[in-house]
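Asker: give me the fold of what follows.
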Amino acid sequence: MPRNVPSVSRPRPRLLLAGLLSATFFAPLANAESLYSLKVTNDLFSSSDDGHYTSGVDLMRIATPEADHWSRRLAEWLPGWTANGMDAIGYQLSHQIYTPKAIERRELIEDDRPYAGLLLGGLSLFDDVQHDGWREASMLNLQFGMVGPIAGGEPLQNGVHKVLDSDKPRGWDHQLENEPIVNLGWNKSWWLQNRWAGLEWEYGPSASWQVGNLYDYLGTGGAIRFGDGLDKSFGIPSVTPALSGRQGFSANRGFGWYGFVGVEGRYMAHNLLLDGNTFEDSHSVDRREWVGDVTAGAVVSFDRWQLAFTNVWRSHEFEAQEEADHFGSITLSTWL
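Answerer: Okay, here's the model as predicted:
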């Protein structure tokens, strides 16, 4: 019997996964318009370093579902939520790349974080309640996807570095193994509203948690927004693993802008990207349980477009980490 039998062409697993996540992102909603956002996160936006959370790309879609949409029936079933009270539903596609600092080394770098590619889909429910002089913003988020070679972190980073003529990452042989991801997160913010020095102000505390095989944590913090036209916008941008709640703006409301500063502290009980694979042996480092973020940035919107820039300073996430991380993100949003 011939040994070299032509193989039948089959779709690559990562293409099947990407197709499943895309189907979630483009799921049917109401006939009304949706808010689409593209967020790009990279350490090069804020420093010359290349490592740790080195890059991320997020596509987001937010819309108001019709009265008979399945998401409203789901909200009615959830504790603390109601079908009529839910304001919006969101879908998200996300790809993230994590590496150690010395990407030019081929050998395993035991005292720096593992290489990891992460491909995720997300579904979020939003509820924003306006009270007299303050508002309450809630979010429930479900994420699912894969970490490991199937997420395509190695070819994507190699391709980008080849185009930019920068150092080739040589340690991807030590990346985390394939593992499915399921994570549930919750975030609530309480925004006090005021006007001072000719500007509109929102400020207040927040609380959050996540549970799953990607992250397990409890978080708390607070933020301040100040500018003009705050009533047409929602929340502040953030960078994973932090949950920012609903982000975006109302269409056709003219020009608006705001600056923001936020802080969050998290007790990290589990971080797969540092602790290593759940069911297989893999590279890991000694995770720190307490991690803090300081976030600052600015947002500008006009009619149907919004542009946001965010800087994040993050404390050490693992014991052997030599210095805190600093990275930034740019988000472009529009109503379609």
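
Asker: use CA for all of it now, contacts and neighbours both
Answerer: OK.

Asker: doesn't residue 81 fall inside a helix?
Answerer: No: under DSSP: H, G, I helix; E, B strand; the rest coil, residue 81 sits outside any helix and is assigned coil.

Asker: which residue is the nearest non-sequential neighbour of it?
Answerer: residue 75 (5.3 Å; C-alpha to C-alpha, 6 or more residues apart in numbering).

Asker: this one as well, want them side by side:
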Amino acid sequence: MLRRVALCLFGVLLALPATAQVRDTWTGRLMFENDVLWVDDSDRHYSNGIRLEARGREGHIWSWIAGPGRWLTGAGRDTPQRMGLALGHNIYTPEDIKTEELVEDDRPYAAWLHGDISVVAREGRTRTEATLSLGVVGPAARGEEMQRWFHGIIDSPIPAGWDNQLSNEPAVLLVVQRGWGDLVPPRPAPLLGEQGLDWDLVPHADLALGNVFVHAAGGAVLRLGNDLGWDLGPRRIRPTAAGGDLACGRRGFVWSVLGGVTGRAVVRNIFLDGNTFTDSHSVEKNSFVGDAWYGLTLSWGGLRTSFIHTIRSPEFEGQRRPDHFGSITVAWSP
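Answerer: Sure thing, here's the model as predicted:
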């Protein structure tokens, strides 16, 4: 049943750009994160994430979510809103994936399959997004099948310990995120302004509540490039999802290099704490986790790509070293 629902959601997202009317109102984005994209060929902890999004233009929002969206984002009646739909899948594993035995001092195997609906409100270059995510954690999320299939393609070791994964559990998550693009807006870069290069700094914060994550986070993104005024930097997959478009449409060649940091005060992480309602394997999580990341974005016409490398501090007691993973995003708009 869950697989049918996921396939239906996937089909809806793919079909949205298919008609002339929808092409005028929706944009798409595909995000892929994997530790194999990092040069040390690591395969541990946050192993893979994929997310497919469809976003409406400003003013395109279903009426029944406009009111709750304004309440969650704090938007005024005249503040423009837009909506989004997404389908996401994340995989988490211990470092040793070759053993069938439970690795007691490492994080559990887990997968998360979810569908999201979101509302975005914009005032100037301040962007607030509220997202409700509904899905499942456990075998129904098909993490074992997904990882076995992908490892077969890239000729990596086949994971043997998925019998120890978290049990099936409904996954509910509400996230409210804000980016303040007006605090340090784009301005000519020192020594490079005559070449048409600008820089900006975008602080951001978010609050996550649910049985998947409970955390408060904050950070900032520093960018250097041209035509920075139309967005707040590239988006990434949760729990780090800073960035987002302020405007859509075709543009000339736009590029930027960027770096950022994010810190999270963690109250709950189901992928470390284990199942909410049943006994399961778990580890002692760290109460504070930080990400540092850097990358490059390139845009031409309606197509945009970004390449990001993230370094994540240890998430649980006994983790010997930070994790590294790469992110590739492709976005398109009419």
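
Asker: give me the TM-score for this pair.
Answerer: Once superposed, chain against chain, the TM-score is 0.89 (TM-score structural alignment, normalised by the length of structure 2); 320 aligned residues with a C-alpha RMSD of 2.2 Å.

Asker: about what we covered before: what lines up with the residue nearest to residue 81 of structure 1 in structure 2?
Answerer: Mapped onto structure 2 by TM-score structural alignment, residue 75 of structure 1 lines up with residue 69.

Asker: check contacts around that match.
Answerer: By C-alpha atoms under 8 Å, 6 or more residues apart in numbering, the contact set of residue 69 of structure 2 is 118-120, 130.

Asker: count of neighbours near residue 248 of structure 2?
Answerer: 19 (other C-alpha atoms under 10 Å).

Asker: same question, the one 3 residues further on
Answerer: With neighbours defined by other C-alpha under 10 Å, the count for residue 251 of structure 2 comes to 13.

Asker: that one touches residue 301, doesn't it?
Answerer: Yes: Residue 251 of structure 2 is within contact range of residue 301, at 4.7 Å (criterion: C-alpha atoms under 8 Å).

Asker: list the buried ones in stretch 170-187 of structure 2?
Answerer: Under the neighbour-count criterion of 16 or more other C-alpha atoms under 10 Å, stretch 170-187 of structure 2 has 170-182, 185-187 buried.

Asker: kindly report the same for stretch 224-242 of structure 1.
Answerer: Counting neighbours by 16+ other C-alpha under 10 Å, one finds that the buried residues in stretch 224-242 of structure 1 are 224-230, 232-239, 242.

Asker: for that stretch, what is the spacing between the initial and final residues?
Answerer: End-to-end distance of stretch 224-242 of structure 1 (C-alpha to C-alpha, to the nearest Å): 16 Å.

Asker: what does stretch 87-103 of structure 2 give?
Answerer: Using C-alpha to C-alpha, the end-to-end distance of stretch 87-103 of structure 2 comes to 30 Å.

Asker: in structure 1, what stretch matches it?
Answerer: Aligning stretch 87-103 of structure 2 against structure 1 (TM-score structural alignment) gives residues 93-109.

Asker: which stretches of the stretch 101-250 of structure 2 form helices?
Answerer: 143-154 (DSSP state H, counting those that start in this stretch).

Asker: where do the strands of it begin and end?
Answerer: 110-123, 126-137, 169-180, 184-188, 198-210, 213-225 (DSSP state E, counting those that start in this stretch).

Asker: just send the ones you listed back as JSON lines, with distance to residue 265 of structure 2 too.
Answerer: Formatted as JSON lines, the strands of the stretch 101-250 of structure 2 follow (distance: least, C-alpha to C-alpha, whole Å):
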{"stretch": "strand 110-123", "distance to residue 265 of structure 2": "21"}
{"stretch": "strand 126-137", "distance to residue 265 of structure 2": "19"}
{"stretch": "strand 169-180", "distance to residue 265 of structure 2": "14"}
{"stretch": "strand 184-188", "distance to residue 265 of structure 2": "25"}
{"stretch": "strand 198-210", "distance to residue 265 of structure 2": "10"}
{"stretch": "strand 213-225", "distance to residue 265 of structure 2": "5"}
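
Asker: nearest to residue 295 of structure 2 among those would be which one?
Answerer: With C-alpha to C-alpha as the measure, strand 213-225 is the member of those nearest residue 295 of structure 2 (9.7 Å).

Asker: how far apart are the closest one and its match in structure 1?
Answerer: Superposed on structure 1, strand 213-225 of structure 2 shows a mean distance to its aligned partners of 1.0 Å (mean C-alpha distance after the TM-score superposition for structure 1).

Asker: which part of structure 1 matches that strand?
Answerer: So strand 213-225 of structure 2 sits over residues 215-227 in structure 1, by TM-score structural alignment.

Asker: list the contacts of that stretch.
Answerer: Here stretch 215-227 of structure 1 has contacts from 183, 199-211, 236, 241, 256-272, using C-alpha under 8 Å, 6+ apart.

Asker: 6 Å - rerun?
Answerer: 199-210, 257-271 (C-alpha atoms under 6 Å, 6 or more residues apart in numbering).

Asker: which of the residues you listed count as buried?
Answerer: Using 16+ other C-alpha under 10 Å, the buried ones in those are 200-210, 257-268, 270-271.

Asker: re earlier: out of the strands of the stretch 101-250 of structure 2, which gets nearest to residue 94 of structure 2?
Answerer: For those, the distance to residue 94 of structure 2 is smallest for strand 110-123, at 9.5 Å, taking C-alpha to C-alpha.

Asker: can you classify residue 11 of structure 2 by secondary structure?
Answerer: At residue 11 of structure 2 the chain is in helix, as set by three-state DSSP.
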